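**Q** Sequence and predicted structure are below.
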Amino acid sequence: MKKVFGVLIVALLFVGCKQKITSADVVKINGYWEIEKVVFEDGKEKQYGMNESFDYFQIDKNNVGIRKKVMPQLDGTFLVNDTFENVKLRFDDDQTFLDYSTPYMKWSEEILALTDKELIVLNAEKKEYHYKKAGPINLDDYGKKAK
C-alpha cells in the first residue's frame, strides 16, 4: 500500500509541474532552434552533437506562421530554400500544440516546455524532441559578432 501511495504522489508531482504555455509565450518560439536530443517512449535517448540544420520558426500575433529547415554557415549566415511547413499554434485546455501542414500532410506536436532557451515538443510517436535556442555560427573575424 505504501508503494502505491508513493507512486501516486510522484505521478501527481509530474502532472502538477507541467508548464502552462500562454499566448504571451508565443514570441519565444520565433527564431532558430537546434535539436539537442530525442527521448523515446521507452526512456532511451539519442544525443545530437553538431547539427547540419536548424529549425527556424516565425509565428505572428495571430498564432500562424512557418517552420523552415536552415543550414548554418561558418560566416554566420544561413542557407535556406523555398521549402517550409505552415504552422498554427493551438491552445486546447491546458495543452498547447503546433499544428503543421504541407500540401501533402498534416500533423501536430504538443509543446511540453517553452522558455527563451529551451523548447520541448512531443510528437504522435511519443518522441520528445529537446531543442536549444541557436544563433548564427561565426568562425570568421576571430569571434566577432555575426550580422
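**A** Perfect, thanks for sending it. Numbers count the residues shown, from 1 in each chain.

**Q** Every contact and neighbour count from this point should use C-alpha atoms.
**A** Fine.

**Q** Quick one: end-to-end distance for stretch 19-27.
**A** This stretch, stretch 19-27, spans 16 Å end to end (CA to CA, to the nearest Å).

**Q** wait, stretch 37-55
**A** 14 Å.

**Q** What separation do you get for Thr83 and Tyr56?
**A** Taken as CA to CA, the span from Thr83 to Tyr56 is 12 Å.

**Q** second one coming, line it up with the first:
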Amino acid sequence: MKKVLSVLIAVFLLTACKQKIQPTDIAKINGYWEIEKVIFKDGNAKKYGVNEAFDYFKIDKNNSGIRKKVMPQLDGTFLVNDTFENVKIRFADDQTFLDYSTPYMKWSEEVLTLNDKELVVLNSEKKEYHYKKTGPIKLDDYGKKTK
C-alpha cells in the first residue's frame, strides 16, 4: 500500500510541475538551439557533445514561421541551404504543439519546456529532445571563444 501511495504522489508531483507554455513565451523559441540529449521512451538517454548543426527557429507574431538546420562555422557565420520546415504553434487543452510541414510530410511535437535557455519537445515516438539556446561560434586568433 505504501508503494502505491508513493507512486501516486510521484505521478501527481510530476504532472503538477509541468510548465504551461503561455502565448507570450513563444517569442523565446526564436534563435539558435543546440541539442544536448535525447531521452527515449524506455528512459535511456543519448547525450550529444559537439553538434555539427543547430536548429534555427523564426516564429512571427501570428505563431507561424520556419525551422531550419544551420551549420556553425568558427568565424561566427553559418552554412545554410534552402531546406526548411514550416512551423505553426498550436495551443490545445493546456498543451502547446509545434506543427511542422514540408511538401512531403506533416508532424507535430509537444513543447514541454520553453524558456530563455532551454527547449524540450516530445515527438510522436515519445522521444524527448532537450535543446539549449546557443548562438554563433566565433574564435579569436588564440583559439579562445569571444563574447
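**A** Nice, I can see it. This one's a predicted model, so the numbers in the text were calculated from it and none came from an experiment.

**Q** Now the TM-score, please.
**A** Once superposed, chain against chain, the TM-score is 0.96 (TM-score structural alignment, normalised by the length of the first structure); 145 aligned residues with a CA RMSD of 0.9 Å.

**Q** neighbour count winner among Thr83 and Tyr56 of the first structure?
**A** Using other CA atoms under 10 Å as the criterion, Thr83 of the first structure and Tyr56 rank with Tyr56 on top: 21 against 11.

**Q** contacting residues for the residue nearest to the more buried one when sequence neighbours are not counted?
**A** Among residues not flanking Tyr56 of the first structure along the chain, Tyr32 sits closest, at 4.5 Å (CA to CA, 6 or more residues apart in numbering). By CA atoms under 8 Å, 6 or more residues apart in numbering, the contact list for Tyr32 of the first structure reads 54-57, 133-135.

**Q** buried residues in the host helix or strand of Tyr32 of the first structure?
**A** Assigned by DSSP states H and E, Tyr32 of the first structure belongs to strand 31-39. Buried residues in strand 31-39 of the first structure, counted by 16 or more other CA atoms under 10 Å: 31-39.

**Q** could I get those as CSV with distance to Phe5 of the first structure?
**A** Shown next, in CSV, are the buried residues of strand 31-39 of the first structure (distance: CA to CA, whole Å):
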residue, distance to Phe5 of the first structure
Gly31, 43
Tyr32, 43
Trp33, 40
Glu34, 39
Ile35, 37
Glu36, 35
Lys37, 33
Val38, 31
Val39, 27
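
**Q** all helices for the second structure, in order.
**A** 2-16 (DSSP state H).

**Q** Closest to the centroid, which residue in it?
**A** Leu119 (4.0 Å; CA atoms, centre = their mean).

**Q** Correct me if wrong: it contacts Glu109.
**A** No: the criterion here is CA atoms under 8 Å, and Leu119 of the second structure misses it with Glu109 at 11.7 Å.
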